[in-house]
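# following is a predicted model, sequence given first.
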Amino acid sequence: MCGIVAYVGHRPSADVVIKGLRRLEYRGYDSAGLAVYENDRLEVFKKKGKVADLEAHIGSEKPKSTIGIGHTRWATHGAPTDGNAHPHFSGDGKLVMIHNGIIENYAALKKELSGKGHEFQSETDSEVLIHFIQDVKNNLDCGLAEAVRVALTKVVGAYAIVIMDEENPGTLIAARKGSPLVIGVGEGEYFLASDATPIVEYTNEVVYLNDMEMAVITRENLSVRHIEEDEEQEPYIQTLDLELEAIEKGGFEHFMLKEIYEQERSIFDCMRGRLNAEAGTLTLGGIHHYQEHLINANRIIIVACGTSWHAGLVAEYMFEEFARIPVEVEYASEFRYRNPVINKGDVVIAISQSGETADTLAAMELAKSQGAIVLGVCNVVGSSIARLSHEGVYTHAGPEIGVASTKAFTAQLTVLAMIALKTAWHRKTLSEARFLEYLCELERIPAKVAKCFELNDKITVISELFKDARNFLYLGRGYNFPVALEGALKLKEISYIHAEGYPAAEMKHGPIALIDEEMPVVFIATRDSSYDKVVSNIQEVKARGGRVIVVVTKGDALIPKMADFVVEVPKTCDAFMPMVSVVPLQLLSYHIAVMRGCNVDQPRNLAKSVTVE
């Protein structure tokens, strides 16, 4: 959840690190810090707030050092303060470290170290870890690399760390477990970061550290070692498939708006090379070796969090309608704590944009330990979920920088739809004619999403009217129920307006008590099998003075007569409507948040990649 950037080479490290921190600010933005080796000592600058606050704190005379580490923090242990910001010093001041993750046994370590005379300047678990590494180094009278290795065999939790040593000022030591860390390989220089976005500007060759690996890095050399087995590993260099333009705003005011508008292309990219409606083919090479397990699955269990969980709810309807396989959708954060029943023949599908979601990874590990086949759906090549899965399918949506997920949701739906259709084709639960109809309609979705962007001006007007509302209710049925949940989540995430999503039929079982003239109610009421029922629900809200905003299928003649505000989206089949109907809800949330003066791309208290439990 925090952002890590480090550099060793021939460039001014402060420039590289700070620019990288700006690119990673979506991962953590409570505070920021920089450490360099300058004037024959370690110098640390850190400040509560954004990277811009750190830059102001450093001043115009940036350090000239060619080695440095930097960090953006998302607070876990201790409030966002200057003192709790990273980097943290060891007790003797000779080591400095940045850390992403959580050290679960930090309290016991801190008590032990305090008994030995260690004094701590922060409330963080991270400072405890660097003190512990120093203590191990002193007790074993060994080099820093060995001290790091030994210390990490004693800690419990997740980490990605980078350490600088005043006594070896040209060396970085890095390690990871359960939190991502990538190393960019240049000419006489190395770049380290939580993900590839700060690196792509300089090199497209990277090494992804695996769990329980550590690296010792100088300008001239990179060596990798397994932490527990103490064996040297051969670094595997991969080529990044990422363009610098993909992580820039490209003329848009915010990344979120850019990513909403990118959905026409990102959905197409999900299907490119996989779906050919004219030829009647659907090819998913990523799950080829485990296709039989899906075809013969007794049950599919989907594990995910947040927006990805909503995508899983839509997928539940798809798999059950198309392939006639029972599906359960689980919050990954709850899955492993309730002793779930996993039987032979079950297939688990894990969904995550980042591929680093800690709760989802933990759920996958449990499922694998009980013999389940685990398939991954994620966006980031080389991510932890991609590596932990037996097989999987990448969404290829491109980088998503805005914390509130938009294009990842529709990309996940696209991939899940293709998996469901492919499984149905093998199981012969769809006729060939019906299968081809779905392929043709799925190919049309990018163009239909693009038509939704024409609604932007109308949605801006609606947003102005409701930007001061204190509560929202989102209602939908069938495939549109998860869209109601997603619409409510988007609004509360970025505008801080309380919003709830419900199945429309459940309104009468409690939420109807909230409805009055102050309560905006958003219905997703497109033409589907539940249409008449939703019309009745709209009438019930209007009878109680509620103000109704409705997303309808273009050409609807009935609902516009009873609703206060109507947004028309192109017609498509029920199963694919969520990819279309969610777009106006994304735009509504965006414009309301902007009008309320909220930080759309970096909403308070949230981080893009939730790498801690």
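Thanks, I have it.
# please count neighbours and contacts with C-alpha atoms only from this point.
Will do.
# list the contacts for the closest residue in space to D241 that isn't next to it in sequence?
Leaving aside its chain neighbours, D241 sits nearest to N204 (7.6 Å; criterion: CA to CA, 6 or more residues apart in numbering). Counting by CA atoms under 8 Å, 6 or more residues apart in numbering, N204 makes contact with 184-185, 239-242.
# ok, E229 - how many residues close by?
11 (other CA atoms under 10 Å).
# how near is the nearest residue to G9 once chain neighbours are set aside to S13?
In this structure, G9 finds its nearest non-sequential neighbour in E189, 3.9 Å apart by CA to CA, 6+ apart. Per CA to CA, to the nearest Å, E189 is found 11 Å from S13.
# looking at these two, which is more packed in?
For E189 versus S13, the count of surrounding residues by other CA under 10 Å is larger for S13: 27 against 21.
# what separates the more buried one from I69, distance-wise?
8 Å.
# which neighbours do those two share?
Shared contacts of S13 and I69, counting by CA under 8 Å, 6+ apart, come down to 6-7, 36.
# of those, which is the nearest to Y496?
A6 (33.8 Å; CA to CA).
# about what we covered before: turn the shared contacts of S13 and I69 into a markdown table, columns for secondary structure.
Shown next, in a markdown table, are these (DSSP: H, G, I helix; E, B strand; the rest coil):
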| residue | secondary structure |
| --- | --- |
| A6 | strand |
| Y7 | strand |
| V36 | strand |
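# can you tell me which of those is nearest T197?
Taking CA to CA as the measure, T197 lies nearest A6 of these, at 12.8 Å.
# now the helices for the stretch 301-450 of the chain?
Along the stretch 301-450 of the chain, the segments classed as helices by DSSP state H, counting those that start in this stretch run 306-318, 332-335, 358-369, 384-388, 407-427, 432-452.
# H289: which of the ones you listed is closest?
helix 407-427 (13.2 Å).
# so for stretch 285-303, what gets flagged as buried?
Burial within stretch 285-303, assessed by neighbour count using 16 or more other CA atoms under 10 Å, is assigned to 286-287, 290-291, 293-295, 297, 299-303.
# go on, stretch 205-222?
205-219, 222.
# list of residues touching that stretch?
Stretch 205-222 is contacted from outside by 8-10, 145, 149, 170-178, 180-186, 188-190, 223-228, 235-240, 382, using CA under 8 Å, 6+ apart.
# these in strands, which ones?
Counting by DSSP state E, the contacts of stretch 205-222 place 8, 170-177, 182-185, 190, 223-226, 237-239 in strands.
# this is the other structure I want to compare:
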Amino acid sequence: MCGIVGAVAKRDVVPVLVEGLRRLEYRGYDSCGVAVLQDGKPQRARSVARVADLAAQVAESGLTGETAVAHTRWATHGAPVTHNAHPIFSRDEIALVHNGIIENHESLREELRGQGYEFVSQTDTEVIAHLIHVLLQGAAAGDLFKAVRLATKRLHGAYAIAVFRKQEPHVVVGARAGSPLVVGLGNGENFLASDALALAGTTDQFIYLEEGDVVELRLNGVQIVDRHDAPATREVRTVHAYSGAVELGPYRHYMQKEIFEQPRAIGDTMEGVEGITPELFGENAEGVFKQIDSVLILACGTSYYSGLTAKYWLESLAQVPTSVEVASEYRYRDSVPNPKTLVVTISQSGETADTMAALQHAQSLGQAHTLAICNVGTSAMVRETALHYLTRAGTEIGVASTKAFTTQLTALFLLTLTLAKLRGRLTAAQEAEHLKQLRHLPAALNSVLALEPQIIAWADDFARRENALFLGRGLHYPIALEGALKLKEISYIHAEAYPAGELKHGPLALVTDEMPVVTIAPNDALVEKLKSNMQEVRARGGQLYVFADADSNIQNDEGVHVIRMPEHYGQLSPILHTVPLQLLAYHTACARGTDVDKPRNLAKSVTVE
């Protein structure tokens, strides 16, 4: 989850690295730090506050350098305290930053202690720094590039690292296995980063390192070797990672900005869709889709809820049996593989470790038909799947996902329509109607966003609560799950979601006048059943907060608070009902004074298991 930036240049690169950390802070913000080669030795500044505090330290200390690495951390091994913050040093000769988890760190730690190394942190990262130092004294014979290559062969787990040593000025070495790392190419200077966004405005020329690659950066170029220690040539890509994507503009938080960007994001996701064709998912998609008889969706968190929603669509409209698995669980249980299954992975970043591991496990079981729904076209997930659909949500900085979720739903609906059409279950008239509704989504979402003032009034009441229930039925049950997740993520209010029909099977025991019950009430076939469930809540003194379609005939009453949504939007109603739940969570968190964009203990990109 952490963020890495590194550089070699003939200028002071500290401002570039600090700005890069600011842009990567969404990946982890428990601590941060920068190390430079200054006055012939590594020197560093570290902070357990945010990057702004680190920047102040750097300015006060006069830290400058032409060779440097920097890091923003989401804590795994060791508490978020200064001595665990990166960069980590070895014998005041080596400075190293690391993203990931080294699974065999305990055995390496004991081995290195036996060789006289003292450990001053609780991190697994420190074993990498000391291991490289050992190798430099022996097998690597003072060659950092070789030492890192040898060290990686002893590391088990996932990692991206960047390291320099005092004896080799203007050299930074990086390596990746299971965590992303990109090389930025400049004129007489070169860079490393976890994400191209970190280097926006510095370079637009990037190399995306592949699994097992090790790279050496020098002033005049880079050299890469692959996992077999053979020289490798990687494609140089022009990537316009606009720094404007991380500017707040008129918004209070990135989450608010990204909620209001959803009409544009869905419009961009639909760009170029003139009709429903398999080629939307890749040139070989039709052949793949005709071979499959079921769908398996693998995802985590919010992406998992988009998969649960898609299950309803796929089984209803396309008549394709669909299962949805939490990716972090799938690979650790016995399952029944089916070579005719389409394995669909969903991830905002395309680097989610659990989902990547689940994908690889599914492939190892002989399930070769794979498709990624992803927001990053250069990600490992897109490269490792046969087919893909890019959501084009744009950069999402807020940790709580918003526009990534609704664009995933849009892409999954397109997949549903495609499979339905290939199976003869979608008439030309139905296709035209669905496309019309998809194209109208941005306008419909703008109507929902206009409800913000009413939702703010609700949020003031929610801010005083410590528990909440969310209810939905059918297609909207996964949306209730997503609404509960948003509230707990950023406001720290305990929230749970249930299918409304399950109330009387246990959750009703929790209902009091202190328990707000958020209800998603579209005017669909289940609305009358839902009204009965709402009466169960009112009979126990519960307070209902209902997002009701305009034509659902649910009225404000004592203990029943209603916000009117637009008219029922059919199969796409879940996308519209998502947005007010995002706004409710956002404004409740604002009222409680939490750190909306960087909630405690969380990070945006989950690149460790």
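Right, received. Where do you want to start? This is a predicted model, so every value here is computed, not measured.
# any of the ones in strands among the contacts of stretch 205-222 of the first structure buried? List them.
8, 170-177, 182-185, 190, 224-226.
# which one of the shared contacts of S13 and I69 of the first structure sits closest to F472 of the first structure?
Nearest to F472 of the first structure among the shared contacts of S13 and I69 of the first structure, with distances taken as CA to CA, is A6, at 43.1 Å.
# wait, that closest one touches D15, no?
No - when contacts are counted by CA atoms under 8 Å, A6 of the first structure is not listed as touching D15 (10.9 Å).
# between the two, which has more neighbouring residues?
Legend: neighbour count by other CA under 10 Å for A6 of the first structure and D15, higher for A6 (32 against 17).
# which residues touch the more buried one?
Taking CA under 8 Å, 6+ apart, we find A6 of the first structure in contact with 13, 17, 67-70, 162, 191-193.
# selection in ChimeraX covering whichever of those residues are buried, please.
Those of these that count as buried under 16+ other CA under 10 Å are selected in ChimeraX with:
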select :13,17,67,68,69,70,162,191,192,193
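# TSV for the shared contacts of S13 and I69 of the first structure, including distance to N456 of the first structure?
Listed next are these as TSV, based on distance: CA to CA, whole Å:
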residue	distance to N456 of the first structure
A6	40
Y7	42
V36	46
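# which among the residues you listed gets closest to E365 of the first structure?
Of all the shared contacts of S13 and I69 of the first structure, A6 has the smallest distance to E365 of the first structure: 30.0 Å, by CA to CA.
# among the buried residues of stretch 285-303 of the first structure, name the ones in strands.
Reading strands off these with DSSP E, I get 299-303.
# including distance to R41 of the first structure, could these go into a markdown table?
Converted to a markdown table, these look like this (distance: CA to CA, whole Å):
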| residue | distance to R41 of the first structure |
| --- | --- |
| R299 | 60 |
| I300 | 56 |
| I301 | 54 |
| I302 | 51 |
| V303 | 48 |
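# what about the residue opposite R387 of the first structure in the second structure once aligned, distance to L412 of the second structure?
When the second structure is aligned by TM-score structural alignment, R387 of the first structure is paired with R383. From R383 of the second structure across to L412 of the second structure, the span is 19 Å (CA to CA).
# so the two - more neighbours on which side?
When R383 of the second structure and L412 are compared for neighbours, L412 comes out ahead with 24 against 14, by other CA under 10 Å.
# can you give me the distance of that one to Q319 of the second structure?
According to CA to CA, L412 of the second structure and Q319 of the second structure sit 15 Å apart.
# what of G282 of the second structure?
Applying CA to CA to G282 of the second structure and Q319 of the second structure gives a distance of 22 Å.
# ok, A49 of the second structure next?
Distance from A49 of the second structure to Q319 of the second structure, counting by CA to CA: 52 Å.
# give the helix, strand or coil label for L37 of the second structure.
Of the three states, L37 of the second structure takes strand under three-state DSSP.
# please report how far it lies from R264 of the second structure.
Taking CA to CA, one finds L37 of the second structure at 44 Å from R264 of the second structure.
# who's more crowded, those two?
L37 (26 against 20).
# quick one: residues contacting C300 of the second structure.
326-328, 346-347, 354-355.
# er, G70 of the first structure actually
4-6, 17-18, 21, 32-35, 86-87, 98.
# that's a strand at it, yeah?
Yes - assignment of G70 of the first structure by three-state DSSP places it within a strand.
# secondary structure class for the nearest residue to it once chain neighbours are set aside?
Spatial nearest neighbour of G70 of the first structure, excluding adjacent residues (CA to CA, 6+ apart): L34 at 4.3 Å. At L34 of the first structure the chain is in strand, as set by three-state DSSP.
# now for I456 of the second structure: what does it line up with in the first structure?
I456 of the second structure maps onto T460 in the first structure, by TM-score structural alignment.
# what's the burial count for the closest residue to that match other than its chain neighbours?
Leaving aside its sequence neighbours, T460 of the first structure sits nearest to H591 (CA to CA, 6+ apart; 6.1 Å). By other CA under 10 Å, 24 other residues sit near H591 of the first structure.
# and F119 of the second structure, by the same measure?
So F119 of the second structure, with other CA under 10 Å, has 14 neighbours.
# ok, it to T125 of the second structure distance?
11 Å.
# F252 of the first structure reaches Y261, doesn't it?
No - F252 of the first structure lies out of contact with Y261 (CA under 8 Å); the separation is 9.6 Å.
# so for the two, which residue has more residues nearby?
Taking other CA under 10 Å, F252 of the first structure and Y261 do not tie; Y261 has more neighbours (20 against 12).
# so what's the residue opposite the more buried one in the second structure once aligned closest to, chain neighbours aside?
Residue pairing (TM-score structural alignment): Y261 of the first structure is matched to F260 of the second structure. For F260 of the second structure, ignoring the flanking residues on the chain, the nearest one in space by CA to CA, 6+ apart is L449 at 7.1 Å.
# aligned to V551 of the first structure, what sits in the second structure?
In the second structure, V551 of the first structure lands on F547 (TM-score structural alignment).
# any idea how far S447 of the second structure is from its match?
Taking CA to CA, one finds F547 of the second structure at 14 Å from S447 of the second structure.
# would you map the helices across the stretch 51-200 of the second structure?
51-61, 105-114, 125-137, 144-152.
# give me the neighbour count for A450 of the second structure.
11.
# ugh, wrong one, M577 of the first structure
M577 of the first structure - counted by other CA under 10 Å - has 23 other residues nearby.
# next one: the one 4 residues further on
By the measure other CA under 10 Å, the count of residues near S581 of the first structure is 28.
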